[in-house]
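>>> build the 3D model from these lines:
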Amino acid sequence: MYQLIKHGLFLIIFLLGVAETGNSQIQGALTDAETGSPIPFANIVFEKNKAGTITDLNGKFTIHNFSGDSIQISSLGYHTAAFQISNVPSPVHLQLKPKTIELKGVDVFPGENPAFIMMQKVLENSSENNPDLASNYSCIVYHKMTFSLDISDTLNTPDSTEQKFIDINRRNHLLLMESVSEKAHKAPDKTSEKIISGRVSGFKDPALAILPGLIQPFGFYAPEIELMGIKHLNPISKSGLKNYLFLLEDTLTEKGDSLFYITYQPRKNSNIKPLTGSFHIHKKTWGIRYLKAKSALTTSPYIIDISQSYDRIESHWFPSELKSHLLIKPGQGFNSLPYGMAGNAKSIVTAINLNPDLSDRKFSNIILEDKMPRDTGNIRNLRYEPLTAKDSSTYHLLDSIGKANNLDNIIRLQKELIRGYIPAGKFLIDLKHLIGYNQFEGLKLGLGLWTGPEITNNFSLGGYYTRSFKAEMNNYGGGIKWSPSQQSRTQIEFAFNHDMHSTGVFNFYHGNVLQLDQQLKELSVAIKDREERFYASAETSLGTLSGEAFFSWSDVTPVRTYPFMPDINLPVSPLETMETGIRLRWAPQEKLTSTAFGLLPEPTDGPKIWVNIIKGTEKQTGSKNNFTKLEGQLEKTYRTGSAARTTLRVSAGIIDGWSNPGNIYSYFGTFEPVSVEVPGLFATMAPNEFAADRFLMTTFNHRIALRQNHPGNFKPEINFMTKAGWGSLESNYPSTINSFEKGFYESGIIFDNLLKVLFIKYGIGAHYRYGPYQKSTGIKNWSFRVALSFSL
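Model prediction:
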């Protein structure tokens, strides 16, 4: 029996050897002939038939049971090539030469385009294949990203210092980041991702480790695909089918399943922010198996391309591996070097569970949360793949440099700048009190100083002083703030100031998020009253509802007459005002990210609603009067085309029981013959020109982005705006106050993004005043504007 078993095993081994000789296995890697970078998702076809395989995200491939003598390889953006690989030892290293021009210029076909029909089926079946809609899931994702200079390996320079820098770049990365996150999703729209571990070379604080997971979306079925903050039209969408050209390049067989290899590019006359790339579509399910997408907008300092691989798990397609390549062009963005800066990121999805036990309590409007411990050592236990020699060398070198130069101060600076401060040792300099300007006070210079967490932990004590040069007044104040953490939206504040107060304003709650609109409104303020004020507030949030409760006491001394009272020659008498109220903001579709840099909202077109309820008391020359303010605002943006957005805003307010004209609404406009565009207010109505104790304002804004799919840096945007408003006073109040109960109307046009310097976009435009309050002199009905906006 022993001899029988021994000879039987020998026979099995011999037969396996014969089978292996007759059906050999070929392993190899495919790279770019110029850069040496791996080429993912390239098609490898056996000669004379369609059997083959596809390279993975690292450009590697395996051909099982290969009995031929040659293969053919093709990939978008590269010349197709055939390779003789008979009698070549495995593994083989193959290269493709990139094409100089990737896009084809012809988009007219006789008859029906089969690729278009296939993409229609992909869209029709997208709800079954979209991981976010097909099922609930949970998973763990390992992210890794490196940054290096994009320098040829053969480059040498006579400058010895520069050559040393180049040599260091070849041996080490400039930056290495890792993170691990737990991701959970409950169909169709509840998502929670917690980053549980991270490490960044050169820094003790792992805050930047959130970056690798933000480069590209987790999946590719949304109508718009956001890459580096720019939303591109997805080819797999109703609008995408109209604006992209699809080409069926090949049909392949992978493990018995047919895959359609389809490339896509924007149509010539499409006005979209486009992608170019390819899909491998699974024939039986019409789901994405592999995809490549590239954005190379000429106005962006970045070139980014992504790759995604999907695996079939329990009859569902699910992302298994994601890769991104980010190139920051030389001398653009924050890259001032003469070389490009290349970032390579990958995300590996593990521990996939398509039937998790998920309760609604697990989810909130916070979709991404930083839960990384400041001790970065635990990443070793969660790392999906071991570090390379270059990775280890990078950590060793940069950690020592970071410790010697205290590079964590850079992270602290970024955190505080977002909150509006500049770190100064253990103190914080308040940016809003350094410099300012408005029509009434002119130039304002000063200093605000607050204690940092090193001194007072979650409390902050401080004060400020400013000088108004035109008004020749000194302003000062101080207070105390308490917040559990930078990520928290809960804060309690007590403050006192001796300063100037804008007259007739109405403000809505925005939390601690910097609002450009509010900063621009301050420029046009024409009337301010002297005020001594004590203020106390407590703010917090409950999901998508946020707001503050407040109390204020003010001793107000008017120093100028109000323009809406032209028959009054002297300022009104001083008064004492006390107010108690709440300001609420509700954005039901808004999502938030909670990181070490703060709690920040994600852009959304969903509705936003603001409500203010205020009770107050006026005391003046021995009299006392109670009043009530009710204020509200509704805003909604609609997508009205692939390159168009329409925003509607309605604002209203009412004051019941007032007695002093300084407390009614009067700051509706920002008119100057030439001025800066201020969204939300009338451009042709002067500040405090009219007043009202009840008002209604509507704003219609239709924005169209032009030339998005055209070469060159000229990408203007056109804004059509119409505003209308009505304001009135109760009949028993003096008729010396000008109101606009007949209706105030203006329309305008802004040509935006005509010029871009760093991250600021500039535009020009004009608004025209018409209707019952049109002025007799034609030119006085016009206001010419310079538009400012921020963009990466």
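>>> CA atoms for contacts and neighbours, from now on please.
Noted.
>>> which non-adjacent residue is nearest Lys52?
Wrong residue type there; residue 52 is Gly, not Lys. Using Cα to Cα, 6 or more residues apart in numbering and skipping the chain neighbours, the partner closest in space to Gly52 is Val45 (4.4 Å).
>>> quick one: buried residues of whichever helix or strand the one you found is part of?
Assigned by DSSP states H and E, Val45 falls within strand 43-46. Using 16 or more other Cα atoms under 10 Å as the test for burial, strand 43-46 gives Asn43, Ile44, Val45, Phe46.
>>> most residues in a single helix of this protein, which one?
Looking across the chain with DSSP state H, the single longest helix is helix 2-22.
>>> against which helices or strands is the next helix or strand after that one packed?
Towards the C-terminus, the helix or strand next in line after helix 2-22, according to DSSP H and E, is strand 24-32. The criterion is 3 or more Cα pairs under 8 Å, 6 or more residues apart in numbering; DSSP states H and E, and the helices and strands that strand 24-32 contacts are strand 60-66, strand 92-96.
>>> for the comparison step, fold the sequence that follows:
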Amino acid sequence: MVLKPNPSCTYIRLPIFLAVFFQAFFGLLSPILAQERTDFAKGRVLNSETKEPVPFAHVYFKGFENQGTVTDIRGEFKLIPNSETDSLVISHVGFKIQLLPISSIDASGSIYLFPKQIEMAEMIFLAGENPALNIIRSAIDNRKINDPENLNAYQYNAYNKLVFTLKEAEIGDTLSVKIDSALKGGHIFISESFSEITFKKPGNRNETIKSSKMSGIKSPVIALVSSTFQPFSLYEDHIIVFDIPYLNPLSKEGLRKYDYFLEDSIQNDSGTSFIISFQAQKGKGYLLGQGIMAVSSNLFALENMVFKSLENGGTLQFELQQKNKWDGKHWFPEQVNSKYLMADFDIEGRPLKLINQHFISGVRINHDLKTRTISPVAMIFDIQNEEFPMEDYRRDSLSEAESLTYKRFEELDDKTLERLKTFSQVMTQLSLGRIPLGPVDLLPNRLFRLNQHEGFALGLGISSNQKLSDWFRTEGYFRYGFRDRAWKYGGGIETLFLNRKDSRLMFYYSHDIVEIGHVPFIKSNSFSRSSDIFREFLAERMDQVERFSVSFSQIPLRNVKVSIASSLEDRVPLWVDHSAFTEEGNLTSLRAAEVGLNIRYNANEKLSKIGSGFLPGPPSYPIFNLHFSKAIPEILGSNVDFWKIALKVQHEWKKGVSLNRFLLSGMGAWGELLPPSYLNTGFGIRPQAQEISISLPGYLQTMRIYEFLSDRAIQSTYSHLTGPLLDHKAGWVGFAPQLNLIQSFAIGSLRDPILADNLGFKTLERGYLESGIELQNLVKYKSGFGYQGIGIGAFYRWGAYSNPAFKDNLLINLSLTTAF
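Model prediction:
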């Protein structure tokens, strides 16, 4: 089978002796009480058409509405029997009320509700007449009190289940019979995990996965993915679904874009639950939803919510469900469920369906939790299936289809199972940038390189792995450039210790080439990462560098990575006639004994630890990169003396459906007669001899590379991307244009302007200005598991460094985007 795109509380303090007495008394009574409650009236409420659970339905005995309960995300309920009646009432917005004798519930405990068509008539309320609005406003005012992310600390256990399956088949669909036969009554894939989660304000959150079970593919990356489907809190202004911000009905802006209807009120142990449905108002935008919520009179907290995409919400249809629980002092999530239907991915016309269930237990809130006990890594894979058997943590037994999914893979022959195991290992290592081959790994980033100096360069990189040792690695590489006809090579030894903080000590030797003006920042996922890769392709002014180095790196604090290094390097410029240097600076060979410090702070980075490797999560902001270095003269023959500092700040934030980006980067070098190798060579990305046709964030689009030379320089760029001006689909092509406004500025200085003149550079002291406008995603089409967008942009160079002719300042280029 191949997935393919579809074209078309309150505490009462007691004296210690009373507390001990009651504890012992209830301890003796607990077995008796447990026996007395085995005759719960219980069952499961299902949709008669889809056979799916109906969460948050009101269930009560006839005549006793105030003594009822609400079904959970699985549609299940329990009620203490009532001898005064034998009839059960089940009600839910969108379904017909069901009244039935308890004796009529079948052995499976299943109760079916029949959907009813709800016609939302246009309703007009006089001022103060709509009672739902006052409740919603109170819930919005109390968001900070009830948001679990505002708690000082909490811990809990979580059982997570992820199912990949297909949408239910239509009656008479003969192709579906063939597909179901191939799946042998099961799903495509199922994964389960058990985790321990710890949180301490502000933002110190760690998840340790203790147990994991998967059908077929045994990759821990699946567990990582399954934890990202639904936000933990539903109190933010926007509910993020696959990085798309849907407006939360529990927000001030939501009051202007949703209609609210008070459907019912239910008495329960924590107070009164107000059942409120909500619908998007017409013409108020497309990133809205619909659904139902229950708001408690107790702190006006959200008890539960079902948030669905609109019926015309595009190719991604989803439903988010969350149930919160009152523990006597706080509201806290208890059950979370997500369902996604992806119309763009199908097997023989049946769309892919994802179901993710998250059940929370063992909650501890605001207890004494030391920050140092929380790992700086967001997610750790510490799989101990024998000590944490999955059967002990499931909230209910597996369905027949889920069991058959496991069984289908277990019945595969040994050879196929071994292939799946190997495939899983390779996929995991690839996510870490490695390809396992027994006790060694191939390093994909060493296989080839492409730039203007080497042309196409082919190579090989090999590193030992955990099969050889858990605490040290050896690695080496070589590469041959077909344009410069030269070999490059290197290798080293790395020691790993204090594994929790990713502490590494490395000794390395290399004989390679390095672009002039290069700053060795610690790499981060960011909006300019793709631009950096393309900038490496454009590099042509290189130095040959032979370097011996020793470095130590660590994650001492959450979101902070530090690297300390010392090196001795011999550098020969390959790009310039050395007679072009000034007489005093005529260094055909540079030797630098250098010590340096690199610090990266990524405020919301979600690192995951897999074995001894670390996998970064999606890009997060803000990011601060700082580099200090000092070249010490007359040590081991060093003939270079300088201080250098470099800074790079990136931030990205959303406001509604708009996206704002800010970049600040700069570098300063202080020293006498510094060669260009250690200076700033500009912030441009436009090639020297040809025009560029793709806009790349983080750089000045109209500035040519190597156009300016500075010993101190700074650049800033701000862009504002609007939400889609319209969203229309015609077949497999979509039209969702977004307007992007960009403004950039750069300025610098050079103590020796003659050096710039001799080498064909300009100086930057008068300030460089650039403005741009783009229409992104004019055309949007499906590609693999994501969308590719094509747009057009125009950038104009103005101010002191503008060219005489208008056309020489204007750059028209393509805008390419990728999204999921």
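>>> quick one: TM-score?
The TM-score (TM-score structural alignment, normalised by the length of the first structure) is 0.83; 754 aligned residues with a Cα RMSD of 4.1 Å.
>>> still on that earlier bit, which elements pack onto the strand holding Val45 of the first structure?
Counting contacts by 3+ Cα pairs under 8 Å, 6+ apart, strand 43-46 of the first structure is packed against strand 52-54, strand 70-74.
>>> pull the contacting residues for Thr540 of the first structure.
By Cα atoms under 8 Å, 6 or more residues apart in numbering, the contact list for Thr540 of the first structure reads Arg489, Thr490, Gln491, Ser546, Gly547, Glu548.
>>> and it? What does it align with in the second structure?
Structural alignment places Thr540 of the first structure opposite Gln554 in the second structure (criterion: TM-score structural alignment).
>>> separation between that match and Leu597 of the second structure?
Using Cα to Cα, to the nearest Å, one gets 12 Å for the distance from Gln554 of the second structure to Leu597 of the second structure.
>>> ok, Leu99 of the second structure next?
72 Å.
>>> excluding its backbone neighbours, what's nearest the counterpart of Ser265 of the second structure in the first structure?
Mapped onto the first structure by TM-score structural alignment, Ser265 of the second structure lines up with Thr251. Nearest in space to Thr251 of the first structure, with sequence neighbours left out and distances taken as Cα to Cα, 6+ apart, is Phe260 at 4.7 Å.
>>> that neighbour reaches Glu254, doesn't it?
No: taking contacts as Cα atoms under 8 Å, Phe260 of the first structure lies outside contact range of Glu254: 10.6 Å.
>>> ok, Gly547 of the first structure - contacts?
With contacts taken as Cα under 8 Å, 6+ apart, Gly547 of the first structure has the following neighbours: Tyr509, Gly511, Glu539, Thr540, Ser541, Ile582, Arg583, Leu584, Arg585.
>>> after whichever strand or helix holds the third one, next one along is what?
So that's Glu539 of the first structure. For Glu539 of the first structure, the element it lies in under DSSP H and E is strand 528-542. Remark: after strand 528-542 of the first structure, the chain's next helix or strand is strand 545-557, criterion DSSP H and E.
>>> after that following strand, which helix or strand is next?
strand 575-586.
>>> for that following strand, packing partners?
Contacts defined by 3+ Cα pairs under 8 Å, 6+ apart place strand 575-586 of the first structure against strand 545-557, strand 608-620.
>>> quick one, that strand and strand 608-620 angle?
Taking axes from the mean of the first three to the mean of the last three Cα atoms, to 10 degrees, strand 575-586 of the first structure and strand 608-620 form an angle of 170 degrees between their directions.
>>> any idea which element Glu454 of the first structure lies in?
Here Glu454 of the first structure, judged by DSSP H and E, is contained in helix 453-456.
>>> residues making contact with that helix?
In this structure, residues lying in contact with helix 453-456 of the first structure by Cα under 8 Å, 6+ apart are Lys426, Phe459, Ser460.
>>> before we move on, back to that, quick one: which of Phe260 and Glu254 of the first structure has more around it?
Set Phe260 of the first structure next to Glu254 and count neighbours by other Cα atoms under 10 Å: Phe260 wins out with 21 against 14.
>>> residues touching the more buried one, list them.
With contacts defined as Cα under 8 Å, 6+ apart, Phe260 of the first structure is in contact with Leu248, Glu249, Asp250, Thr251, Leu252, Phe279, His280, Ile281, His282, Lys283.
>>> could you dump the residues you listed to CSV with distance to Val349 of the first structure?
Supplementary listing: the contacts of Phe260 of the first structure in CSV, determined by distance: Cα to Cα, whole Å:
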residue, distance to Val349 of the first structure
Leu248, 30
Glu249, 29
Asp250, 29
Thr251, 28
Leu252, 26
Phe279, 20
His280, 20
Ile281, 21
His282, 20
Lys283, 24
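>>> what number of residues lie near Asn353 of the first structure?
When neighbours are defined as other Cα under 10 Å, Asn353 of the first structure has 15 of them.
>>> can I get the helices and strands packed on strand 575-586 of the first structure in TSV including distance to Asn271 of the first structure?
Compiled in TSV, those are given as follows (distance: least, Cα to Cα, whole Å):
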stretch	distance to Asn271 of the first structure
strand 545-557	37
strand 608-620	29
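>>> for Asn125 of the first structure, find the nearest of those strands.
The minimum distance between Asn125 of the first structure and those falls on strand 608-620, with 32.6 Å, by Cα to Cα.
>>> check which helices and strands that closest one sits against.
Contact partners of strand 608-620 of the first structure among helices and strands, from 3+ Cα pairs under 8 Å, 6+ apart: strand 575-586, strand 623-641.
>>> contacts only, for Asp189 of the first structure.
Asp132, Leu133.
>>> for Gly743 of the first structure, same thing?
Residues in contact with Gly743 of the first structure (Cα under 8 Å, 6+ apart) are Ala724, Gly725, Trp726, Gly727, Gly771, Pro772, Tyr773.
>>> which residues touch the aligned residue in the second structure for the first one?
Matched by TM-score structural alignment, Ala724 of the first structure corresponds to Phe745 in the second structure. Shown here is Phe745 of the second structure, whose contacts under the criterion Cα under 8 Å, 6+ apart are Gln715, Ser716, Thr717, Gly767, Tyr768, Leu769, Glu770.
>>> on that earlier part again, show me which of the contacts of Phe260 of the first structure are buried.
For the contacts of Phe260 of the first structure, a burial check counting by 16+ other Cα under 10 Å picks out Leu248, Thr251, Leu252, Phe279, His280, Ile281, His282, Lys283.
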